[in-house]
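> Here's my sequence, what's the structure:
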Amino acid sequence: MPKSSIMLTRVILTIIGSVMIIDCLILMVFDKINFGSVVPFLLGMVFVAHGIFWRNIRRFICQNRWLSRFWYALWTMFLIWFVSFGVFIYALQQQIEQSTRPIPKVAAIIVLGSGTVAGKPTPTLAKRLDTAAPLIHSQKSALVITSGGIGFGQTRSEANIMATYLYDTYDISLKRILQEGQSTSTAENLIYSQEILAAKGLSIKAPIAIVTSDFHIIRAANIARHQGYLQPIMLASPTPLSIRYNAWFREYFAFVSGWLFGEY
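Okay, here's the model as predicted:
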């Protein structure tokens, strides 16, 4: 490889790695320590190390044929993963665009939980509720379900906090909102919501709007269809910019994990 190309590669790796490290450190400072922040942080460290110590790393690796092959194999696997991640992001953006179309008449509206802090919705969950509110107001006959259980250290269910937010912020009557307060995952959100729908005489074969975050829309739709929802109509809320790209990164692995464990 020409020296100019090597230098350009090193500069690009250093810049990208530095941005990833800074971004993840900011998230960690605000207690966002999860897969979507730790893995990019470690990957950023690897990028910066290669950018700064490229010659030393190459000299060390080239001393052993098997180590050199392993090093090249790792970079090949990374490139394959990078391409698959790009395909996932493209599919996600296509799905998000489809969710912006006008929502037809639905039998029910299910809002999926996404965490609470000190009895209040997280910014991500608040965006979901903000997105759901206009649809709830426009479709007066639709059943409304907030879905989310009691988190660690919490005394109220997420569903109850969500319902209170809709009432306080958008004047949506609490009598209209049914609360599913047992679930701890997306799969459980939709399973336990089925029980509420059945109790109200509604079939999961009917058109049902499912409100979730944009990054979560593909996985939620696949889980719903796998459980027998025949007409899930996805409504995507925007993810706060501060965590958007980390959320998309984390969701890629969650999507693969869901496929491996038979969620869809």
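> from here on, contacts and neighbour counts on C-alpha atoms
Noted.
> tell me which residues in whichever helix or strand residue 59 is part of are buried?
Using DSSP states H and E, residue 59 maps to helix 54-61. Judged by neighbour count (16 or more other CA atoms under 10 Å), helix 54-61 contains these buried residues: 54, 61.
> same deal with stretch 107-127?
Using 16+ other CA under 10 Å as the test for burial, stretch 107-127 gives 107-116, 119, 121, 123-127.
> what's the answer for stretch 247-263, then?
247, 248, 249, 250, 251, 252, 255, 258, 263.
> That stretch: how far from the chain's middle?
Remark: stretch 247-263 is offset 9 Å from the chain centroid, using CA atoms, centre = their mean, to the nearest Å.
> Next, the second sequence, to be compared with the first:
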Amino acid sequence: MGIITSLLGIVCILYYIAGVRYAGYRVSGLWIWLAAGIGWMVWGGCRIGCAVAGVPFFVPGALVAIVRVCLLAGLVLFFYLEHQIGTGMKAKGIENLDYIVVLGCQVKGTKPSKALKDRLDTAKEYMQANPETIAVLSGGQGKMEEISEAECMRRYLEKAGISRERLILEQRSTTTRQNLRYSRRYMDYRHDEIGIITNNFHVYRSVLLARRSGYQRVCGIAAPCKSVLLYHYLVREAFALAREMLHKR
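Reported below is the predicted structural model:
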């Protein structure tokens, strides 16, 4: 058992290193893989050390039972949340929506991050196929960003051939909840047909938030996530979804 937990710790640490090499240290919550890896390795090392020294590795039976129950309950909840997230990962929306809301994501200087570029490419394809649809580009300016996320998106889509007249900028929001609330002013959100474009792992929660914000005719449109960090995003999204489900409307 000690060897298995030690190997699990090594895998977690290697994944953390891969994530840092791919996207840098600024990825939210990435440190949890390093912490988990160290924790598993310490636990495994203690088990192995006791076995080598011939010393019993004693943990009170009551504590073991409590930990097992908590782990089982946590795993059941985690897989339920991942199932819900999975239902939105292939969402394609419907044709001829009145509006699409493209949710902002990290901008590196003035250029879109890889995740944001995936969202923008999906928006571009949808708008080319549905020439009457208007896009609300939602995202303010964060730390280390030279321009707002909305402005970055406008530049990218204009360069891709989308007319400026079809692009509306919402430049105040810094969270998904704010994206959806602040974008409402540009649409008749209770009657218009609206699509939410974001990366696939983020679709289910975004549509849930949109409905809680009063959107009546809303659907998700999933952009791909071509990243080594997809597993991290899925785990992080499960915790965010759990928090959202506990949050009062």
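> export the buried residues of stretch 247-263 of the first structure to a markdown table and tack on distance to residue 67 of the first structure?
Listed next are these as a markdown table, based on distance: CA to CA, whole Å:
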| residue | distance to residue 67 of the first structure |
| --- | --- |
| 247 | 34 |
| 248 | 33 |
| 249 | 29 |
| 250 | 30 |
| 251 | 32 |
| 252 | 29 |
| 255 | 32 |
| 258 | 33 |
| 263 | 38 |
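> Sort out for me which of the buried residues of stretch 107-127 of the first structure are in helices.
Those of those mapping onto helices are 123, 124, 125, 126, 127, per DSSP state H.
> what stretch of the first structure does stretch 195-211 of the second structure fall on?
Under TM-score structural alignment, stretch 195-211 of the second structure corresponds to residues 209-225 of the first structure.
> Pull the number of nearby residues for the residue nearest to residue 231 of the first structure when sequence neighbours are not counted.
Nearest in space to residue 231 of the first structure, with sequence neighbours left out and distances taken as CA to CA, 6 or more residues apart in numbering, is residue 207 at 4.6 Å. Neighbour count for residue 207 of the first structure, taken as other CA atoms under 10 Å: 18.
> Same check on residue 97 of the second structure?
So residue 97 of the second structure, with other CA under 10 Å, has 22 neighbours.
> corresponding residue for residue 176 of the first structure in the second structure?
In the second structure, the residue paired with residue 176 of the first structure is residue 166, using TM-score structural alignment.
> ok, its match touching residue 135?
Yes. Assessed by CA atoms under 8 Å, residue 166 of the second structure is found in contact with residue 135 at 6.1 Å.
> Looking at these two, which one has more neighbours?
residue 135 (28 against 16).
> what secondary structure does the residue lying farthest from the centre of the first structure sit in?
Largest separation from the mean C-alpha position in the first structure: residue 63, at 42.5 Å (CA atoms, centre = their mean). Using DSSP: H, G, I helix; E, B strand; the rest coil, the structure places residue 63 of the first structure in coil.
> Contacts only, for it.
The contact partners of residue 63 of the first structure, by CA atoms under 8 Å, 6 or more residues apart in numbering, come to none.
> likewise residue 89 of the first structure?
Shown in contact with residue 89 of the first structure (CA under 8 Å, 6+ apart): residue 248.
> what do we get in the second structure for it?
Per TM-score structural alignment, residue 89 of the first structure is aligned with residue 82.
> Just to be sure, its match is in a strand?
No. Assessed with three-state DSSP, residue 82 of the second structure is helix; it does not lie in a strand.
> hang on, the earlier thing: show me the contacts for the residue nearest to residue 231 of the first structure.
So residue 207 of the first structure contacts 105, 106, 107, 108, 230, 231, 232, 233 (CA under 8 Å, 6+ apart).
> Point out the ones among those that are inside strands.
Counted as lying in strands by DSSP state E, out of the contacts of residue 207 of the first structure, are 108, 231, 232, 233.
> hang on, isn't the last one packed against residue 206?
What that stands for is residue 233 of the first structure. No. With contacts counted by CA under 8 Å, residue 233 of the first structure stays clear of residue 206, the gap being 10.2 Å.
> out of those two, which sits in the more crowded spot?
Neighbours were tallied for residue 233 of the first structure and for residue 206 using other CA under 10 Å; the higher tally belongs to residue 233 (20 against 14).
> so how far is residue 97 of the first structure from that one?
Note on residue 233 of the first structure: its distance to residue 97 of the first structure, by CA to CA, to the nearest Å, is 13 Å.
> Same question for residue 183 of the first structure.
Going from residue 183 of the first structure to residue 97 of the first structure by CA to CA gives 28 Å.
> What ranges does the first structure have for its strands?
Here the first structure has its strands, by DSSP E, at 108-112, 116-117, 120-121, 143-147, 177-180, 207-213, 231-237.
> all helices of the second structure, in order?
Listed in chain order, the helices of the second structure (DSSP H) span 2-23, 31-53, 61-87, 114-129, 149-159, 176-183, 203-212, 230-246.
> Matching residue 234 of the first structure against the second structure, which residue comes up?
Taking TM-score structural alignment, residue 234 of the first structure has residue 220 as its aligned residue in the second structure.
> Next, count neighbours for its match.
Counted with other CA under 10 Å, residue 220 of the second structure comes out at 29.
> Same question for residue 140 of the first structure.
10.
> likewise the one 5 residues further on?
By the measure other CA under 10 Å, the count of residues near residue 145 of the first structure is 24.
> Also residue 173 of the first structure?
12.
> which residue packs closest to it, ignoring adjacent ones?
Distance criterion CA to CA, 6+ apart; nearest residue to residue 173 of the first structure, sequence neighbours excluded, is residue 167 at 5.9 Å.
> per the alignment, that neighbour corresponds to what in the second structure?
Alignment note (TM-score structural alignment): residue 167 of the first structure maps to residue 158 of the second structure.
> I appreciate the help and will end here.
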